[in-house]
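K.L.:
Sequence first, then the predicted structure, then my questions.
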Amino acid sequence: MTFRDLHFTDLPLLLPNAWDVASALGFVAAGFPAVGTTSFGVNASTGHPDAEGASRDATVELVRKLRSLSAYVSADIEDGYSDDPGEVASFVAGLGVSGVNIEDSAGGKLIDPAILAAKIAAIKDAAPDVFINARIDSYWFHEDDTVPAVLDRAKAYVDAGADGIFVPGATEPATLEELAEGIPLPLNVLIVPGLSLAELGNLGVRRVSTGSLPYRVAIDAAVGVAIALRDGGEVASATSYAESQQRLLDFAKRADRA
């Protein structure tokens, strides 16, 4: 089954988003067939705010390491790290990933959809096998956050050659259903509290991303362990050191053979 095929199974594809090798290994060990990266997690782990382009080098290094995984890898590349479609296309072609997320915002605001459409067309020409998930940030930034406006943007990206449409921040069932009906490509959303994968699938959603949630939960859990130890509370159980070490040893062997 290809990465594209995973978007057309009975349930929506649940794509967990990793921020380093260890988190990706944990997702693969849990049986996930594909892993994405999270620009927020990658940025935060290196001390940078999100969506300012600082994740470029760290993302390149991370996906280079993840190529040996027994899972598909999709990279969050923010806005492509350049305004030049040719530069973005060359960057994506050199990543060696199964898919990318690329967004239509910069500096916390929407950009002209023609800009992202040009990048999508260039990527599709340079790397036709890469699944391009075009991210529409209308609901994320509460700007032009209506179904008709989002569908207009989606049409531009569909016409340019996108393979999927990602609408983070859209959570209302009626909105999701309208978007799924109006977009002829797999609709991707972030997890929606209170709605299961099956329920999202019934609304027409084909892919659900965890986004930065696992990273933020992991930070909270780490702080919680320290607080529990300090205050005499109960410490949560965790994967053993031996198992965690073995994952890394196995990963290193695969990377050496790759």
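P.N.:
It's in.
K.L.:
Could you use CA atoms for every contact and neighbour count after this?
P.N.:
Fine.
K.L.:
where exactly do the helices run in the stretch 1-150 of the chain?
P.N.:
Ranges of helices in the stretch 1-150 of the chain, per DSSP state H, counting those that start in this stretch, are 21-29, 39-45, 56-66, 85-93, 113-126, 147-160.
K.L.:
Ser237: neighbouring residues, count only.
P.N.:
7 (other C-alpha atoms under 10 Å).
K.L.:
Correction: the previous question concerned Ala149.
P.N.:
Taking other C-alpha under 10 Å as the criterion, the count of residues near Ala149 is 12.
K.L.:
also this one, for the comparison:
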Amino acid sequence: MNERCAAFHALHHTGRPLLLPNAWDHASAAAYAARGYRAVGTTSLGVAAAAGLPDAAAATRAENVRLARALRGLPVLLTVDVEAGCADDPAAVADLAAELAALGVVGINIEDGRGDGALDPPELAAAKVAAVKAAVPDLFVNARTDTWWLGVPDPLPETLRRARQYRNAGADGIFVPQAPDAGTIAALVAGIDAPLNVLHQPGGPTLDELRALGVARVSTGSLLFRVALGAALDALDAVRSGAALHPEPPSYAGVQRLSGESRP
């Protein structure tokens, strides 16, 4: 296994959750790197919205590759959210994964949720995972199931069933967003033989609580992108009303320096 991929795999086995901030452009990823985050993910909503495209509609293949190319010089381990692989054909999904890996990407997030609110058959999602692992064995494949997100009745047994299939297909981690409470998260950790990734939920369990539950990775998802958009609107309202800006934004010079954060 190549050194960077091995380092990313190892971050899921430290005994404490990997806090993964999700970026949507070079500036956001560079800012996370400057704060000392060793690994960064992308947010499919942020990448899609920044390009004027819908999320979860297989419309962002080119944007994912473009962003991976832009971020390849940053001193971070990059994992890319490819939605459901931007294709139904497992071979096409594997081609995208291989293209990203050639740009230095160490992981992908691949989901079974569809833009129409349905779930892919687990056999199809598992075939995508298997195709990616056959093409790029070192890549960390984080298989996401949207059973809670899309409102599957009695989601816990269906989540565990899908997790087993994805794990058997070669998935390195399982991502279950919107698991509703600590008891459910504990049941997922106990029932899934792979590092468990959850989505940070404001007001939900803290990082320390998630560590105690055995969670391996905590993603911010689209939260930081939405917070940034909200802060821009708040600043615009403050300009219009004459109010002070709170908090003080990063300086022009500070943002300018982010483009110099790339490694040689």
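P.N.:
It's in. Being a predicted model, the structure only gives us computed values, none of them experimental.
K.L.:
what's the closest of the helices of the stretch 1-150 of structure 1 to Arg206 of structure 1?
P.N.:
Of all those, it is helix 147-160 that lies closest to Arg206 of structure 1, at 15.4 Å by C-alpha to C-alpha.
K.L.:
where's whatever residue of structure 2 lines up with Val147 of structure 1 relative to Arg162 of structure 2, distance?
P.N.:
Correspondence of Val147 of structure 1 to structure 2, assessed by TM-score structural alignment: Leu156. According to C-alpha to C-alpha, to the nearest Å, Leu156 of structure 2 stands 10 Å off from Arg162 of structure 2.
K.L.:
The two: which is more packed in?
P.N.:
Under the criterion of other C-alpha under 10 Å, the comparison of Leu156 of structure 2 against Arg162 puts Arg162 first, with 24 against 18.
K.L.:
Let me see the contact set for that one.
P.N.:
Residues in contact with Arg162 of structure 2 (C-alpha atoms under 8 Å, 6 or more residues apart in numbering) are Pro122, Thr145.
K.L.:
And it, how far from Ser222 of structure 2?
P.N.:
Here the distance between Arg162 of structure 2 and Ser222 of structure 2 works out to 24 Å (C-alpha to C-alpha).
K.L.:
Hmm, Pro49 of structure 1 is touching Phe40, no?
P.N.:
Yes: taking contacts as C-alpha atoms under 8 Å, Pro49 of structure 1 lies within contact range of Phe40: 7.4 Å.
K.L.:
Around the aligned partner of Asp89 of structure 2 in structure 1, how many other residues sit close by?
P.N.:
Structural alignment (TM-score structural alignment) places Asp89 of structure 2 against Asp84 in structure 1. By the criterion of other C-alpha under 10 Å, Asp84 of structure 1 has 13 neighbours.
K.L.:
and Val158 of structure 1, what pairs with it in structure 2?
P.N.:
Match for Val158 of structure 1 (TM-score structural alignment): Arg167.
K.L.:
How about Val21 of structure 1?
P.N.:
Checking TM-score structural alignment: Val21 of structure 1 goes with His26.
K.L.:
burial count for that match?
P.N.:
There are 18 residues near His26 of structure 2, going by other C-alpha under 10 Å.
K.L.:
tell me the contacts of it?
P.N.:
Contacts of His26 of structure 2 by C-alpha under 8 Å, 6+ apart are Leu67, Ala70, Leu71, Ser259.
K.L.:
can you rerun that using 10 Å?
P.N.:
Listed by C-alpha atoms under 10 Å, 6 or more residues apart in numbering, the contact set of His26 of structure 2 reads Leu67, Ala68, Arg69, Ala70, Leu71, Arg72, Leu74, Leu258, Ser259, Ser262.
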